[in-house]
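K.L.:
return atomic coordinates for the entry below.
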Amino acid sequence: MDYGVDYDEYRKIFEDVPCLNEFFGSDALTDIHGEYFFLLLCSVLKSIGLSFEGFSLVFALLSVFITVYAFNKFGWGVTVAVLLYFSHNYFLKEMGQIRNGLSSAILLMAFYYLKNFENKKYFFSVVLASLIHSAALVFLLAHFIIKRSFYSLFALLAFAFVLGFVGWLDMALGLVGQYLPERLSDYIGTDYYSNIGLSNPQTVKQMAFCILFFLIFDEFSKNKKISNDMAVVSLGYTVKIYMASVFFLLIFVEFDLLARRMASYFAIVEPIIMAQCLYLFAAIGERRRYFLLMAFVFLYATVSIFFNVSFREGFDGVYKNWMLEGV
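P.N.:
As a prediction, the model looks like this:
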């Protein structure tokens, strides 16, 4: 098992974090990249004698457990959701972006609470996720997104596309760039601040999925057999959350890191949508479309695994086989 492109950066963080007996009140924390709660977890694991490899394994297992638990709570096609998760998000997050992985797992639970109108648990989960990675606070927008109509959300996507096309962000940064927080302004002028392009494969894929998911939901919502089924209502909420991922890819098209990071927190529902669609096709007896979607799911998972493995093998000396190093 390998560990991803941020390997050396996370190793440095782990090595720099003081043990628990020196953690509180330590001035060294101000120079270490990472949110306070994340650094505290590092310190706890380091204090009980775990190596960096052991720390990485604990975080990965914790993220996987919470993610699978969240899929199980949604209750539709858990196996399909888990397959899709391990074919892409696991590679991207648990094997490359430790904080993003754990915070994303917690946000899946936040969405579960949100769609069930358990607002206190939803807000608590978002805040908890933000203590692992502050960017997770963007998921507070989910509370407003699910209340919007599909018409208004598609209008926002069109607006974001136009703004991305004209290059609004470069113009805005020219005016307010000097007032940005230091952690954000440090990225300006680096490879992280680059234009991913409106024709970027990820953006095109998610726009296509967005339209497809909406059309499927619209068909289900008009089917008298299941239009009032809670699974259909839940699918509507989930598609709206997914649409937000496309919005961020479009609106921040000029800022690679920001676009992908914000979008990733909303795209986490993609496996759930596909599992919900399979469940509903089965519920209305659409066997042909059920098997077509199932075949697509397996093809999509296979292609995702191939590209994730191939992409990471392209990194020279960055992708480590850390399981062989011992825990």
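
K.L.:
going forward, measure contacts between C-alpha atoms and count neighbours the same way
P.N.:
Noted.

K.L.:
all helices of the stretch 51-200 of the chain, in order?
P.N.:
Ranges of helices in the stretch 51-200 of the chain, per DSSP state H, counting those that start in this stretch, are 52-74, 78-84, 98-115, 119-132, 142-145, 150-166, 168-176, 182-185.

K.L.:
next, the buried residues of the longest one.
P.N.:
Residues of helix 52-74 classed as buried: 52-57, 59-60, 63-64, 66-71, 74 (neighbour count, 16 or more other CA atoms under 10 Å).

K.L.:
one more: the fourth one?
P.N.:
Residues of helix 119-132 classed as buried: 121-123, 125-132 (neighbour count, 16+ other CA under 10 Å).

K.L.:
now the last one
P.N.:
If you call a residue buried by 16+ other CA under 10 Å, then helix 182-185 has no buried ones at all.

K.L.:
coming back round to it: and the buried residues of helix 119-132 as TSV, adding distance to Gln202?
P.N.:
As requested, the buried residues of helix 119-132 are arranged in TSV below (distance: CA to CA, whole Å):
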residue	distance to Gln202
Lys121	32
Tyr122	28
Phe123	29
Ser125	28
Val126	25
Val127	28
Leu128	28
Ala129	25
Ser130	25
Leu131	28
Ile132	25
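
K.L.:
now show me the structure for the sequence below, then we'll compare the two:
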Amino acid sequence: MEIYAIGYFLFYFFALISVDKNSKASTNKVIFSVSFFILLIFCALRGIIDRDHQNYLTIYGYIVHGDGYLIEPSYYFFSLLSDFLTSGPILLFVLYAIIGLGFKFYTFRTYSIFPVISVLVYYSNYYFLHEMTQIRIGVSIAIAIIAINNWLNGNKKFFFILLFISCLFHYSALIFLIIPFMPKRRINAKEMAAYAFVILISYIMFILHFGFATAFSYIPIGYVQEKFAIYSQKAEMGEVQAINVFSVMQLIKIINIILMYFFVAKKHDDSKFFNLMLRFYIFSTICWVVFFDIPVFAVRLSDLFGISEIFILPYLLYVSKNKYIGVFLLTLFTGMVFYINIFHNILLEPYVTFFN
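P.N.:
This next block holds a predicted model:
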């Protein structure tokens, strides 16, 4: 696990250099490029160290042997291409690493107010979750972010084209069809009060053990009743990992939302992208509680909307006129999240390459 910790301290060091007032733009560009290649090599050469790797190998075997398997078209294509060119699955993971990291770093460079800070936030959480584990959604959500920015800039045609491509990598990108119905303005007091009310009611529902699975089980449609009754029973029997609605990461998100709304949002209300990403960050927090009794929904939706933290959290540097207060908050957040992911949740096993 030491190599992951070394990586964190390296990117933390890069982040400190990038926010120094004497740091040159050319230096930051070099740091950004070096970060990309380090993460790319680290990701592309990994062996079986994550929870999904073996499943991907199994699915690869089904595809190349002509057995049917329900999965997105891109995985079929890359599996067959890897088998044709290398007679093995190695190229499959290399391609996903190149495409996923390539698009992610493009979004950091183009949409983040502090790209190097975004790399640190990304490394502490979504790098391990996406590029090192959930490789399909890692690519999908990066393309979706580009699609979203196209919508905000009025390029509606490209939004739908890119979102379609995103769905070829993971069908869950369909959730971003809500974008045309989302406001672009700054979150006002009434809207924030509504979000706070939803969060409060969600926690009350949790305390009362009345969640969506329970509510949906009363819908007078046999299949729906059965499906959600099963979800509820599995959660109660402990057959699925329960959602901890009071987890450290959830509480950190709530604190960040408060800081963003009261100390940052007014200063950047002209940024449509910031306004939307802040809404996504709030949605991520809400989904984690609302779907507490349907863990698969809670985790998936919270993670999809939570990608916004990569673009939102660099704004912590604007919480105070003294930017080092923001640096301290970023250190606290990224350090705790990194520790939880690697040493508590153990998202990854000790690093090995596919050569081992």
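
K.L.:
TM-score of the superposed pair?
P.N.:
TM-score for the superposed chains, counting by TM-score structural alignment, normalised by the length of the first structure: 0.78, backed by 300 aligned residues with a CA RMSD of 3.2 Å.

K.L.:
make TSV from the helices of the stretch 51-200 of the first structure and add distance to Ala267 of the first structure to it.
P.N.:
Output for those, formatted as TSV (distance: least, CA to CA, whole Å):
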stretch	distance to Ala267 of the first structure
helix 52-74	14
helix 78-84	12
helix 98-115	10
helix 119-132	16
helix 142-145	12
helix 150-166	15
helix 168-176	22
helix 182-185	22
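
K.L.:
quick one, which of those helices is nearest to Gly236 of the first structure?
P.N.:
Closest of the helices of the stretch 51-200 of the first structure to Gly236 of the first structure is helix 150-166, at 9.0 Å (criterion: CA to CA).

K.L.:
quick one: contacts of the closest one?
P.N.:
Identification of contacts with helix 150-166 of the first structure by CA atoms under 8 Å, 6 or more residues apart in numbering yields 145, 198, 240, 243, 246-247, 250-254.

K.L.:
likewise for stretch 124-140 of the first structure?
P.N.:
Stretch 124-140 of the first structure is contacted from outside by 34-38, 99-100, 102-104, 106-107, 109-110, 123, 261-262, 265-266, using CA under 8 Å, 6+ apart.

K.L.:
what does stretch 133-149 of the second structure give?
P.N.:
Under CA under 8 Å, 6+ apart, the answer for stretch 133-149 of the second structure is 50-53, 75, 96-97, 99-101, 103-104, 107, 130-131, 158-163, 165-170, 172-173, 176, 179, 273, 304.

K.L.:
buried subset of the contacts of stretch 124-140 of the first structure?
P.N.:
Listed as buried from the contacts of stretch 124-140 of the first structure are 34, 36, 38, 99-100, 102-104, 106-107, 109-110, 123, 261-262, 265-266; burial here means 16+ other CA under 10 Å.

K.L.:
any idea what Tyr106 of the second structure aligns with in the first structure?
P.N.:
When the first structure is aligned by TM-score structural alignment, Tyr106 of the second structure is paired with Tyr69.

K.L.:
for Tyr171 of the second structure, same thing?
P.N.:
Counting by TM-score structural alignment, Tyr171 of the second structure lines up with Ser134 in the first structure.

K.L.:
how much space between its match and Tyr279 of the first structure?
P.N.:
Using CA to CA, to the nearest Å, Ser134 of the first structure is found at 35 Å from Tyr279 of the first structure.
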